[in-house]
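Trainee: the sequence isn't on hand, but the structure is:
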């Protein structure tokens, strides 16, 4: 049995116009959805759930309240990393990130002026503890349990890193593994 669909000429033109309109809108929508913060952008006011460990809060200088903002971080620059507790690339990158953090803390040009903050998208406190232990993280880590900050930043895949001023100005951003931490260290120094 063979079926044949027939349309009146007016309906074909109407369907073609509707399809063309949908296709014209699709790229714009996908570009907007994929838009991540980049150099020159200013982030919206972000509110972070405070770091669970007192030593992390002390490093950032954010106090013991339940939340903090970027402007509360006592630093000239903030190296911000979004990571996933189930992201293999994030775990592979951790040793390089730890070396970078140690270099920042030892270098007279960056010690005390650059802070590092890692935010675990969608993580629970237990998952954060696990990730911190596995990554041997030498830097403050917080959670974004309801993905609120993640959503405000365009829902980036992980890892996603940015170099920021405390006012939210983005100086650099990178999606994926940081292949050359030495180059990033030099970039950070150049922005001070």
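Mentor: Here it is on my side, so go on. The structure displayed is predicted, hence computed values, not measured ones.
Trainee: going forward, measure contacts and count neighbours with C-alpha atoms only.
Mentor: Noted.
Trainee: give the next helix or strand downstream of the top helix by length along the chain.
Mentor: Counting by DSSP state H, the longest helix found in the chain is helix 9-34. Later in the chain than helix 9-34, the nearest helix or strand by DSSP states H and E is strand 47-49.
Trainee: which neighbouring elements make contact with that following strand?
Mentor: strand 67-69, strand 141-144 (3 or more CA pairs under 8 Å, 6 or more residues apart in numbering; DSSP states H and E).
Trainee: pick the most buried one from these.
Mentor: Of all those, strand 141-144 carries the top mean neighbour count, a mean of 24, counting by mean count of other CA atoms under 10 Å.
Trainee: another one to put next to it:
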């Protein structure tokens, strides 16, 4: 009739959803949703389904390597420090003068007379050379926290600029390619008093 349809449910009404099969072309109004179990090969409807929250997380390969390397390196450091009379927290959260909590990979505490000495350790891992950004990040934290000693473990090694900055900021650098090198370097550099 070519009339303009203006009022819903007076001039016209919504018909709902209309579906067409892509294979045979048959039209229908409500599609029947079916689910398929990959384990037992059963087909079932929405009403028959049992819904559970199931979470699955995966890490990218490069992150997996970095995470496992971090754990592989931190555990022997913690063990070594405990064997040498330190109380160890890993990870450690220390409150700075600003009131901000800073996270360190390891904080080691040792009683020295009536005072407690605090040593903080961070780990930086790279495929080739650890950049000075790790030194800058650690410096920002130790500036606020003021530990007695600060170590940055660079795996496999620290850049030349990073070494210069660390010396300026009184951060001790330990370069190591593996656990054995790391523990040996710690033995040499750890304060004896």
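Mentor: Structure received. All values derive from a computational prediction rather than experimental measurement.
Trainee: please state their TM-score.
Mentor: In this superposition the chains share a TM-score of 0.32, using TM-score structural alignment, normalised by the length of the first structure; 99 aligned residues with a CA RMSD of 5.5 Å.
Trainee: would CSV of the helices and strands packed on strand 47-49 of the first structure with distance to residue 90 of the first structure be doable?
Mentor: Below are those laid out as CSV (distance: least, CA to CA, whole Å):
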stretch, distance to residue 90 of the first structure
strand 67-69, 24
strand 141-144, 13
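Trainee: so which of the ones you listed is nearest residue 56 of the first structure?
Mentor: Among these, strand 141-144 comes nearest to residue 56 of the first structure, with 7.1 Å by CA to CA.
Trainee: in the following helix or strand past that closest one, what's buried?
Mentor: From strand 141-144 of the first structure onward toward the C-terminus, using DSSP H and E, the following helix or strand is helix 148-152. The neighbour-count check on helix 148-152 of the first structure (16 or more other CA atoms under 10 Å) flags 149, 150 as buried.
Trainee: now swap in stretch 91-102 of the first structure and tell me
Mentor: Neighbour count says stretch 91-102 of the first structure has 91, 93, 94, 96, 97, 98, 100, 101 buried, by 16+ other CA under 10 Å.
Trainee: what about the second one, distance to residue 33 of the first structure?
Mentor: Yep, that's residue 93 of the first structure we're talking about. 26 Å (CA to CA, to the nearest Å).
Trainee: try the first one
Mentor: Remark: distance between residue 91 of the first structure and residue 33 of the first structure (CA to CA) = 26 Å.
Trainee: then the fifth one?
Mentor: Distance of residue 97 of the first structure to residue 33 of the first structure, computed by CA to CA: 28 Å.
Trainee: ok, which stretches of the second structure are helices?
Mentor: Under DSSP H, the second structure gives helices at 61-83, 133-145, 160-168, 179-189.
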